[in-house]
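**Q** The following comprises the amino acid sequence and a computationally predicted model.
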Amino acid sequence: MAAPVIGLTTYREDAAWGVWQQRADLLPTQYAAAVEATGGVPVLLAPVAQTGAADAVVARLDGLVISGGADVDPERYADAAHPRTAGWRPDRDAWEVALLDAAEAVGLPVLGVCRGMQVMAVRAGGSLDQHVPDLVGHEGHSPGGDAFGAVDVVTTPGTRVAGLVGERLSVNCHHHQSVRTHPGYDAVAHAPDGTLEAMELSQPGAGDRFCVGVQWHPETAADVGLLAGLVRAAAAYAAER
């Protein structure tokens, strides 16, 4: 059986390499490396505005990762921008929402990472808390710069996430926003300060579809149980269609 093809959404940013400095579609290599290490074939998905593009792409995928990145446009959940909310990318928001729409239509397995979890919640009609330190009184979830915060997470017994990563784990986080409401998803992991760290699709009426969002970065850790779970679900999806 061929390895399942996993789409990874990308940034579109000003970047420099060699003699070049220009706009580029990019993603940290850890994402693709983690997918490959768990048996998948990674494919990078640059933002596309063309009508029907998301359906065409999803038809060729076995699984999808909505990657981390900039803040979601607060207009998408009808909120005014917090002073610390910045750098949102309407083109990427629109592309990832379209991919999620197309994925839902065909039951494609999906994993949302950090921003990806937030996009999933907003697309479902949910909302975000725009600056976590306002709620918890510390910067532990995003200590600044390119550093990750080490956050202890407790999962809900009996959930898909708990089955993949265990009851407790320490994760790498880099987020100053978090999911406040998440229609259609169950809250399945929290930090000690109460921050929601993972959600998964409520299964009644959804079958056993893999559709999980986590606020942490599983691609950075030695334990890639979540990505392994996605790749297994993608292989099953490919075998059934």
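**A** Cool, the structure landed.
**Q** rest of the way, CA atoms for contacts and neighbours
**A** Will do.
**Q** How far does the helix or strand hosting residue 213 sit from its chain's centre?
**A** Assigned by DSSP states H and E, residue 213 falls within strand 211-214. Chain-centre distance of strand 211-214: 7 Å, with CA atoms, centre = their mean, to the nearest Å.
**Q** Packing partners of that strand?
**A** The contact analysis (3 or more CA pairs under 8 Å, 6 or more residues apart in numbering; DSSP states H and E) places strand 211-214 against strand 110-113, helix 115-123, strand 196-201.
**Q** Show me the helices in the protein, by range?
**A** 29-37, 53-58, 90-106, 115-123, 132-136, 160-165, 225-240 (DSSP state H).
**Q** I'd like to know how many residues surround the residue lying closest to residue 227 once chain neighbours are set aside.
**A** Among residues not flanking residue 227 along the chain, residue 35 sits closest, at 6.5 Å (CA to CA, 6 or more residues apart in numbering). Residue 35 has 25 neighbours, counted by other CA atoms under 10 Å.
**Q** Next, the contact list for residue 35, please.
**A** Going by CA atoms under 8 Å, 6 or more residues apart in numbering, residue 35 touches 6, 41-42, 227-228, 231.
**Q** repeat for residue 66
**A** 8-9, 96, 110-113, 115-117.
**Q** so can I have JSON lines of those showing distance to residue 129?
**A** What follows is the contacts of residue 66, written out as JSON lines (distance: CA to CA, whole Å):
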{"residue": "8", "distance to residue 129": "25"}
{"residue": "9", "distance to residue 129": "23"}
{"residue": "96", "distance to residue 129": "20"}
{"residue": "110", "distance to residue 129": "23"}
{"residue": "111", "distance to residue 129": "21"}
{"residue": "112", "distance to residue 129": "17"}
{"residue": "113", "distance to residue 129": "17"}
{"residue": "115", "distance to residue 129": "12"}
{"residue": "116", "distance to residue 129": "15"}
{"residue": "117", "distance to residue 129": "13"}
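**Q** Please compare the first structure with the one that follows:
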Amino acid sequence: MSTRPVIGISTNLNDAAWGRWERQRTVLLPERYPALVRASGGIAVLLPPDDPAYAEEAISRLDGLVISGGEDVDPALYGEAPHPRTAATAPERDAWEAGLLRAAVAVGMPVLGICRGMQLLNVVHGGSLIQHLPDVVGHEGHVGGPGEYGRHAVRPVPGTLLGGLLPEASVVVPTFHHQAVGRLGDGLTVCARAEDGTVEAVEGSGFTVGVQWHPEQGDDLRVMEALVRAAALVRETDLVPTS
């Protein structure tokens, strides 16, 4: 039996066309996400949007969870009207991923939220989002050019879990986001900020981590390797026979 932990990764649901096939509803995820899990020692499985009623059952089959990046979270989930620049076009993902997060946190499963995933993690914990970050920081440095990721520095907070994984005073990360954490969710701690003060990472109990950047677009494995290590401990515990 393999001892490599199984890491579930949430996916997009979009119309797409390829080869001779016309546009049809398709489960999509950039290949860099499962590649990062594999390079970090895990087995990646994809979790397309499903009925949130099945979230607990799905979580019971996994050792760790990654909520991937994507469309804006529906601001109705944190009690706000949409900003003109908000593109909340994924209600299926919102409901499914919120269910996955709640089920994973409830059982202490290691969780990593990436970009949208961090934002939804904050919302699930009762927080809110800044719907268009340039309105607050006065620049668009958190977004890359058309079809490409930008890069900027983040400052991990010493003494936090993330600060232990990234002990440098400053780390340059791949980035592409126009939203960010507003009101911090209950039970979460800020563990990294950008130089303009934007919250760039949060963490909760156990291994519950959200990063605003895109580690799958870079070559720094440390955050994903830490998730996989935490998930391996979960797997080893589950495989130990009980008397």
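**A** Arrived safely. Please read these numbers as outputs of a predicted model, since none were measured by experiment.
**Q** now the helices of structure 1 as JSON lines including distance to residue 174 of structure 1?
**A** Conversion of the helices of structure 1 to JSON lines gives the following (distance: least, CA to CA, whole Å):
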{"stretch": "helix 29-37", "distance to residue 174 of structure 1": "15"}
{"stretch": "helix 53-58", "distance to residue 174 of structure 1": "28"}
{"stretch": "helix 90-106", "distance to residue 174 of structure 1": "19"}
{"stretch": "helix 115-123", "distance to residue 174 of structure 1": "10"}
{"stretch": "helix 132-136", "distance to residue 174 of structure 1": "11"}
{"stretch": "helix 160-165", "distance to residue 174 of structure 1": "19"}
{"stretch": "helix 225-240", "distance to residue 174 of structure 1": "17"}
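**Q** residue range for the strand holding residue 213 of structure 1 in structure 2?
**A** Using TM-score structural alignment, strand 211-214 of structure 1 lines up with residues 208-211 of structure 2.
**Q** superposed on structure 1, where does that stretch end up, distance-wise?
**A** Its aligned residues in structure 1 lie a mean 0.3 Å from stretch 208-211 of structure 2 after superposition (mean CA distance after the TM-score superposition for structure 1).
**Q** what residues does that stretch touch?
**A** By CA under 8 Å, 6+ apart, stretch 208-211 of structure 2 touches 105, 110-115, 117-119, 121, 162, 200-203.
**Q** Quick check: the farthest pair among those?
**A** Largest separation among the contacts of stretch 208-211 of structure 2 by CA to CA: 105 and 200, giving 20.4 Å.
**Q** Settle it for me: which of those two has more neighbours?
**A** The neighbour comparison of residue 105 of structure 2 against residue 200 (other CA under 10 Å) goes to residue 200, with 24 against 19.
**Q** Next up, the contacts around that one.
**A** Per CA under 8 Å, 6+ apart, neighbours of residue 200 of structure 2: 154, 180, 190-194, 211-213.
**Q** about what we covered before: out of the contacts of stretch 208-211 of structure 2, which is nearest to residue 72 of structure 2?
**A** The nearest one, if we look at the contacts of stretch 208-211 of structure 2 relative to residue 72 of structure 2 and count by CA to CA, is residue 119, at 8.8 Å.
**Q** Look up how far residue 21 of structure 2 lies from that closest one.
**A** Using CA to CA, to the nearest Å, residue 119 of structure 2 is found at 34 Å from residue 21 of structure 2.
**Q** neighbour-wise, which of those two wins?
**A** residue 119 (29 against 8).
**Q** how about that one, what's its match in structure 1?
**A** Residue 119 of structure 2 maps onto residue 118 in structure 1, by TM-score structural alignment.
**Q** List the residues that contact that match.
**A** When contacts are counted by CA under 8 Å, 6+ apart, residue 118 of structure 1 is found next to 72, 112, 128, 178-179, 213.
**Q** ok, back up a step: let me have the helices and strands packed on strand 211-214 of structure 1 in a markdown table, extended by distance to residue 82 of structure 1.
**A** What follows is these, written out as a markdown table (distance: least, CA to CA, whole Å):
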| stretch | distance to residue 82 of structure 1 |
| --- | --- |
| strand 110-113 | 22 |
| helix 115-123 | 16 |
| strand 196-201 | 19 |
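**Q** dump the residue contacts of residue 10 of structure 2.
**A** Going by CA under 8 Å, 6+ apart, residue 10 of structure 2 touches 46-49, 66-68, 97.
**Q** what's the answer for residue 112 of structure 1, then?
**A** 65-68, 118-120, 212-214.
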